[in-house]
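Peer 1: Sequence first, then the predicted structure:
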Amino acid sequence: MMKATWALGALAAVTLMSGTATAQTKLTWGHVYEVTEPFHTESVWAADEIKKRTDGRYEIAVFPASQLGKEADLNQGLTLGTVDIIISGSSFASREYAPIGVTYYPYIFRNPEHLLAYTKSDVFRKLAAGYEEESGHHIAAVTYYGTRHTTANKDIKTCADLQGVKMRVPDVPAYLAMPRACGANTAPIAFAEVYLALQNGTVEAQENPLTTIEAKKFDEVQKTIALTGHIVDHLNTVISQSRWASLSDEDKQIFTDVMLEAAERATKIVQEREAKLVQTFKDKGLNVVEVDKADFEKNVKEKSPLETYGYNQADYDAIRAVQ
């Protein structure tokens, strides 16, 4: 009788182990950032943490550096089912739901703290819900990417100083708003080719966060960094419609909690790096210039009004009111 009981127990244990193994779900998480950047390291942390908190029921493989395709491919992959989770900018989300692109409109955010307050606001929930209704996909968290500034080989203190300057800008409507309002001649050169384009004079200026300026060594081929601070940039962690629908309420909460924590961790790293870079660039001999932001903002509002991009004034006003 004891042998029979032991055999039944052993069989039950084997069955349980087999059931646990077959219950594990493998997910893919893709993005375009390098393995050294916090958007990758903290995604890997999140994948491990989700595995722990779900007792191994989810195994998430994180693919960096466009291994699963460029950002447009990743967004399409959410719908095609080739990727479960991505990190992507609101400029891509706005292709599905235009109003969410207002978060890239120049000078809408005062600083990173304002952006982070927005992510906890009613207007964020409204815009995220609009995107989810239109695309089916769920925005789980927002990470601060960096504040975009302008580099050039001349002093830039006012909007008029960009008049006629050949400037590389990503081919994204909201990114183009400030340079075009100031009269720059914009060129959508591929990111990988920007250094060479600056070096050989194909373009005379570009705009990116300080962390990107350092990482891509643009400071080697530009003399001036103008602290235009025109866009407080951010990235969304997005879960595909099919994957989000498949999660239990308990697992949805685990995924959300972990992704929010990962976003906070990455944001802190970016902020700490940015805080040191102004002095770093000055020490390298670059001319770091404080600009007349009020002048830039005035020109943007007059010459690149937000309605022309399909954004809503009410959303802009609600975001600006967030404290």
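Peer 2: Nice, thanks for sending it over.
Peer 1: For the rest of this, base every contact and every neighbour count on C-alpha atoms.
Peer 2: OK.
Peer 1: what's the neighbour count on L116?
Peer 2: L116 is flanked by 19 other residues according to other Cα atoms under 10 Å.
Peer 1: so what does the helix or strand where it lies touch, helix or strand wise?
Peer 2: According to DSSP states H and E, L116 maps onto helix 112-118. Helices and strands touching helix 112-118, by 3 or more Cα pairs under 8 Å, 6 or more residues apart in numbering; DSSP states H and E, are strand 138-152.
Peer 1: Next one for the comparison:
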Amino acid sequence: MHTTSKRQFLASAAAMAAGLASPALLRAQPVTIRWGESLATSHPQVQMAERVAKEVKEKSGGRIDIQVFPNSQLGSGKDMIEAVSAGALQMTTDGAGALGAFLPQLSVVEAPFLWRDAAHMAKAAGTPLFAKLNDDLTAKRNMRMLNITYYGKRHLTANKPVRTPADMAGFKLRVPPVDTFRAMAEAWGARATPIAFGELYLALSQGAVDGQENPLPTIQSGKFYEVQKVLVLTEHIITPRMVIVNEAFWKGLKPVDRDILQAALAAGAAWQDKELLSQEAALVGTFKTAGMTIIEPDLAAWRKPVLDKVPAMFAEKWGKGTFESLLAL
């Protein structure tokens, strides 16, 4: 695991960008890849990145060194995506909604109440639509999605019982700084409050927000159960996370190095998907034992106000009929 300060990271950015401008030099020398993450070291996504780093180092005879920086060391998720786009950082992982700030139509992949389960979401990765989204991201933002991973079903946490959207009136719900998440929260009647992930625990502990929403393994690794009393199993979004790489850097790698990295990512993603599904199956009991109140609400009551408003609001941004086509996969 690597640590650095933002100042050190920014100071090295110019040197890194200069290296990207010389693919021949990269091919001739050992390759260092910096991979930034927002999540804690205990989260399977960060553990996946470490597994990928280990496999790539072994398969390349130590020539490719992936350095993983967890815990938002290199800035917020948005900061790191911008750094990948600019070439100052080689890799990061984030959700489709966050990437939608850079390619608006991509946010459909993280739309609320779109996917039935992880297998349904996985089908999208093999569709022409997903390939077109990747091509557009590469052409317009100099970033490529190397893999799509399962991040989990998102649920609500709160400090009071929340059983229906009617209980969300005036509720300050932390959401990521993503427009579709804000629209979903507002469809429930909540006050959408964007806060960076790295600041969320403090915001919950100080009462700056009334609750948040995330998959169970993220609630666990972020220790949000320590500062939230109620878990509401809304399953409102099944979130994909995209592993993205700077396109100029990617083109500068030897084909054999790209193959090594892609094979390790495929194995790492398969491990992460399995690990997250396993954790999800166990964590409700874990949180209950820790003292949280578990609420299993009527999902239709949570689904209806969102589907009545959100897909129509974003039809132009996503492309007319795109949400419906993915829903029908």
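Peer 2: Structure's in. What do you need? Just so it is clear, the structure is predicted and the values come from calculations on it, not from any experiment.
Peer 1: List the TM-score for the superposed pair.
Peer 2: Overlay of the two chains. TM-score (TM-score structural alignment, normalised by the length of structure 1): 0.84; 302 aligned residues with a Cα RMSD of 2.3 Å.
Peer 1: Check which residues of the helix holding L116 of structure 1 are buried.
Peer 2: For helix 112-118 of structure 1, burial by neighbour count (16 or more other Cα atoms under 10 Å) applies to P112, H114, L115, L116, Y118.
Peer 1: what do we get in structure 2 for the fourth one?
Peer 2: Residue correspondence, TM-score structural alignment: L116 of structure 1 in this structure matches A122 in structure 2.
Peer 1: could you pull out the helices for the stretch 101-250 of structure 1?
Peer 2: 112-118, 122-135, 173-181, 194-200, 210-215, 241-246, 249-283 (DSSP state H, counting those that start in this stretch).
Peer 1: Counting by contacts, list what the third one packs against.
Peer 2: Where contact means 3+ Cα pairs under 8 Å, 6+ apart, helix 173-181 of structure 1 is packed against strand 185-187, helix 293-303.
Peer 1: That helix maps to which residues in structure 2?
Peer 2: By TM-score structural alignment, helix 173-181 of structure 1 lines up with residues 179-187 in structure 2.
Peer 1: And the longest one, by the same measure?
Peer 2: Applying TM-score structural alignment, one finds that helix 249-283 of structure 1 aligns to the residue range 255-289 of structure 2.
Peer 1: quick one on the thing from earlier: compared with structure 2, how much does the helix holding L116 of structure 1 deviate?
Peer 2: Aligned to structure 2 and superposed, helix 112-118 of structure 1 gives a mean residue distance of 2.2 Å (mean Cα distance after the TM-score superposition for structure 1).
Peer 1: what distance separates that helix from the centre of its chain?
Peer 2: 14 Å (Cα atoms, centre = their mean, to the nearest Å).
Peer 1: Can you name the residues in contact with that helix?
Peer 2: Residues outside helix 112-118 of structure 1 that contact it (Cα atoms under 8 Å, 6 or more residues apart in numbering) are F109, F124, Y144, G146, T147, V232, I319, V322, Q323.
Peer 1: same deal with stretch 30-50 of structure 2?
Peer 2: 1, 63-77, 80, 89-93, 151, 197-198, 217-218, 221-222, 268-269, 271-272, 275-276.
Peer 1: Which ones among the residues you listed map onto strands?
Peer 2: I64, D65, I66, Q67, V68, F69, M91, T92, T93, Y151 (DSSP state E).
Peer 1: what do we get in structure 1 for the fourth one?
Peer 2: Right, Q67 of structure 2. Q67 of structure 2 maps onto A61 in structure 1, by TM-score structural alignment.
Peer 1: Is its match in contact with W45, as I believe?
Peer 2: No - the pair A61 of structure 1 / W45 is not scored as a contact, 11.1 Å apart, by Cα atoms under 8 Å.
Peer 1: list the buried ones in stretch 280-290 of structure 2?
Peer 2: E280, V284, F287.
Peer 1: what does stretch 212-229 of structure 2 give?
Peer 2: In stretch 212-229 of structure 2, counting by 16+ other Cα under 10 Å, buried: 212-220, 222, 224-229.
Peer 1: same question, stretch 289-301 of structure 2
Peer 2: So, applying 16+ other Cα under 10 Å, buried residues of stretch 289-301 of structure 2: M292, T293, I294, I295.
Peer 1: Can you get me the start-to-end distance on it?
Peer 2: 27 Å (Cα to Cα, to the nearest Å).
Peer 1: So what touches it?
Peer 2: 161-165, 225, 228-235, 284, 288.
Peer 1: What does A83 of structure 2 correspond to in structure 1?
Peer 2: Match for A83 of structure 2 (TM-score structural alignment): G77.
Peer 1: Please determine how far that match is located from L247 of structure 1.
Peer 2: 19 Å.
Peer 1: Which helix or strand contains the closest residue in space to K254 of structure 2 that isn't next to it in sequence?
Peer 2: Counting by Cα to Cα, 6 or more residues apart in numbering, K254 of structure 2 lies nearest to R27, which is 6.2 Å off, once chain neighbours are set aside. Taking DSSP H and E as the definition, R27 of structure 2 sits inside helix 23-28.
Peer 1: For that helix, which helices and strands make contact with it?
Peer 2: Against helix 23-28 of structure 2 (3+ Cα pairs under 8 Å, 6+ apart) you get helix 6-20, helix 247-252.
Peer 1: Could you count how many residues lie near T22 of structure 1?
Peer 2: 10.
Peer 1: That should have said A187 of structure 1, apologies.
Peer 2: A187 of structure 1: 16 neighbours (other Cα under 10 Å).
Peer 1: correct me, but it touches R168?
Peer 2: Yes - between A187 of structure 1 and R168 there is a contact under Cα under 8 Å: 4.8 Å.
Peer 1: which neighbours do these two share?
Peer 2: With Cα under 8 Å, 6+ apart as the test, A187 of structure 1 and R168 both reach V203.
Peer 1: who wins for proximity to A129 of structure 1 among the helices and strands packed on helix 173-181 of structure 1?
Peer 2: Nearest of these to A129 of structure 1, taken as Cα to Cα: helix 293-303 at 27.0 Å.
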